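Trainee: Whatever this is, show me its structure:
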Amino acid sequence: MIAIARKNLSCLVLSPNSFLCNSNLHFLPPIHFFSTSRINTLAPCADIHDVLVNKHQFLPELASRLPKFRDPQKADSVLSFLKENSFTTAQLQKLVMYDPRILGFTIEGLESKFKVFQDLGLSSEEIAKMISSNERILQSSIAKKIIPNLSMLKGLLGSNDDVARLLKRLSWFVVHDLEKTLMPNVEILKRCSIPMERILHLLYGLPRAFLVKSDIMRRSVDKAIEFGVPRTSVVFIYALCVFHFTGEGMWEVKVQTLRDLGFSDDDVLAMFRKQPSVFRISGNKMKNKIEFLIATGKFSVSSIVACPVALSYNIERRLGPRMQILRL
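Mentor: Take a look at the predicted model:
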């Protein structure tokens, strides 16, 4: 019997085509879930569905999509631990559907990661929100990724409270390669004569802008300077964000849209220097807002150039209702 079991197990591991051709399987568990020391767990276990649905209130259709090669007791202990640490059912479903291997994690490993964040002063609710918004945190190594990144952030920001404040804004700092993004980008801005106090203010305000590759940051800085945005101005970082995430082709489309509506190139530059974040919206949305404002008879091209921030507001929720009030 042992020989037969070993033969079957060998076929199971070495013949993946049989799994790939099976239309009833929606997910192929990683190979490391299979072990010759745990042959008894290879048989499909219907109890895992009961644990997920009946005890932890998972949606049946979601639970049925998970692989059956699970230890229901271990899965139950993992989910119970996370619930005790303020995870909601919706957050748990999101985590498990993103990576079902979470059900096989050890409680000791989870506890050690939670303690690192608790030591920063984060509450269990804040940790749950942070992890559920960035599932890679649970997959990341404490020694190789999480602790080095947190130490780097503390050295830059100065205290655990400041690190916690930044992670509440954007949890990607836990798992990103900060040595290739954040740290060189801070140095680039310092070389632009931007005070460190201002850089940190910008970091809290627009954290995503600091997680691009350093060559993108250099290119964006050069363009912002070329467009005449003052490096000491608070809008400088907003100009960088526009260039970070807007390619040359998309930029030309937006500029041409403004030209077609009667704006000169000088008008475009003036608008960008005053309110660069306006240029993050699509060309179509920009066109619709300009046409809406001009159609009221109260706005002209020159008035929009003088106050471009109007283009950052939603027509239905902000511009339209206010125009109705002004008509009264």
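Trainee: alpha carbons only for contacts and neighbour counts from here, please
Mentor: Will do.
Trainee: Next, count neighbours for residue 302.
Mentor: 12 (other Cα atoms under 10 Å).
Trainee: Helices of the stretch 51-200 of the chain, residue ranges please.
Mentor: 60-63, 72-84, 89-98, 107-118, 124-133, 136-139, 147-157, 160-169, 182-191, 196-205 (DSSP state H, counting those that start in this stretch).
Trainee: Reformat those as TSV; add distance to residue 4.
Mentor: TSV is the format used below for those (distance: least, Cα to Cα, whole Å):
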stretch	distance to residue 4
helix 60-63	32
helix 72-84	26
helix 89-98	34
helix 107-118	34
helix 124-133	43
helix 136-139	36
helix 147-157	46
helix 160-169	52
helix 182-191	55
helix 196-205	61
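Trainee: Now the second one, please; I'll put the structures next to each other:
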Amino acid sequence: MSNVFRTILLLRSPSSAFSHGFSDSPLKSLRYLCTSSEIVSSPKSASLPSNPVQLNNNSKAVIGLLANHGFSESQISDLAKRYPKIFSMNTEKILSPKLLFFQSKGLSSPEIVKFVCSVPCVLTGSLNKRIIPSFDYIQAVLGSEEKTLTAIKRFPGILGWDLRTSVGPNIEILKQIGVPDSNISSYLQRQPKMFLTSSIRFKEAVERVTEMGFNPQRLQFVVAVFALRSMTKSTWDKKLEVYRKWGLSEEEIRFSFRKNPWGMRASEDKINDVMGFFVNKIGCEPFFVARRPLLISLSLKKRIIPRGYVYQALVSKGLVKKHANFTTLFNSSEKRFIEKYISPHKEQIPGLLELYEQKLMDLEDEQVIFVLKEAQLVFN
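Mentor: Modelled structure (predicted):
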């Protein structure tokens, strides 16, 4: 049946339901499609209802239901393209109860629309056997409906899992190692998707993090577990090799990881590029950068390179001390950066703001590559 709906609902002709709203005119075209020789001769034609108008009315009912819940025509059209199965579902028994459930939990119409459009399959799972039990499980762990909604908004797809068998064992592993419930719930609320992994891989990550000296009582332990879990062992080894090429020891690399585990999630190229810019263009020592792993996660194009030019100008004029408040300079908000590092020095360095804004505008991809090549980033 989904093939038929794909044919019906993906029409882009001027007379389609999505070009002229939800009028009766599309039914003529739909009825024609359902009785055409092309569809009748389809191997799946036997699964079609005997009355094609009934099929058309069902799709029209789904469209009406979604429209009443705030979905726009373009959003409905997109759902039809990505998940046509929805348009063959019973509105009263299947779709409407799910939308009303989300509404009863405090989600607004725009939130429900965003929710469904991001993960359409959430409407296909059983309300009583999957959606409600998953919602209740998250709420039992987090302790409040408000926190549960925050977690679900971050990753709606979590409602499609049996959380007692997927998330439950991983939470138990953390508890057994001594991770406080508050740290578990905090991370489940912020990164629910991270808990959806095999318990075997999850336990391996926990053991490796423990060996590295992380304290299970600290939230950083959980962060490190999920940072490791997000990459394979071979990927981890490749990133270690990049740092080694910059002369860092194993202990220095581990120090960097302990300070900011998410810094290791950057690609090998990104690590290499950032290290190269700070070492060869700014004049930092490799371990100086590694001790500030937050720098690795910043954007080269929007943050590091343009602010690097400002930093060099300020240092050359003696307006800031070399490497003083280094992380703050590169990590502060745009407003704070201009207030602290540009505005106070307009007289000493005329055109400093213009220089900075121009670098932000000019740094297209090819110019970023040029700057990085100047920093001699390619290893021989």
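Trainee: that older thread, of the helices of the stretch 51-200 of the first structure, which is nearest residue 20 of the first structure?
Mentor: helix 89-98 (19.5 Å; Cα to Cα).
Trainee: Does that closest one pack against any helices or strands, and if so which?
Mentor: Where contact means 3 or more Cα pairs under 8 Å, 6 or more residues apart in numbering; DSSP states H and E, helix 89-98 of the first structure is packed against helix 72-84, helix 124-133.
Trainee: can you redo these as a markdown table with distance to residue 110 of the first structure and mean neighbour count?
Mentor: Below are these laid out as a markdown table (distance: least, Cα to Cα, whole Å; neighbours: other Cα atoms under 10 Å):
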| stretch | distance to residue 110 of the first structure | mean neighbour count |
| --- | --- | --- |
| helix 72-84 | 9 | 17 |
| helix 124-133 | 12 | 18 |
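Trainee: Need those helices in TSV (columns: distance to residue 296 of the first structure).
Mentor: TSV is the format used below for these (distance: least, Cα to Cα, whole Å):
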stretch	distance to residue 296 of the first structure
helix 72-84	54
helix 124-133	42
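Trainee: about what we covered before: between the helices of the stretch 51-200 of the first structure, which one is nearest to residue 6 of the first structure?
Mentor: Of the helices of the stretch 51-200 of the first structure, nearest to residue 6 of the first structure by Cα to Cα is helix 72-84, at 23.7 Å.
Trainee: how about the closest one, aligned to which bit of the second structure?
Mentor: Following TM-score structural alignment, the aligned partner range for helix 72-84 of the first structure in the second structure is 56-68.
Trainee: What does residue 187 of the first structure correspond to in the second structure?
Mentor: In the second structure, residue 187 of the first structure lands on residue 172 (TM-score structural alignment).
Trainee: Ok, residue 292 of the first structure next?
Mentor: By TM-score structural alignment, residue 292 of the first structure lines up with residue 277 in the second structure.
Trainee: Can you tell me the number of residues neighbouring its match?
Mentor: Other residues near residue 277 of the second structure come to 23 when the count uses other Cα under 10 Å.
Trainee: ok, back up a step: measure the match of residue 187 of the first structure to residue 183 of the second structure for me?
Mentor: Distance of residue 172 of the second structure to residue 183 of the second structure, given as Cα to Cα, to the nearest Å: 13 Å.
Trainee: same question, residue 282 of the second structure
Mentor: Separation of residue 282 of the second structure from residue 183 of the second structure (Cα to Cα): 38 Å.
Trainee: do residue 307 of the second structure as well
Mentor: Separation of residue 307 of the second structure from residue 183 of the second structure (Cα to Cα): 35 Å.
Trainee: These two: who's more crowded?
Mentor: Between residue 307 of the second structure and residue 183, counted using other Cα under 10 Å, the more crowded position is residue 307 (22 against 19).
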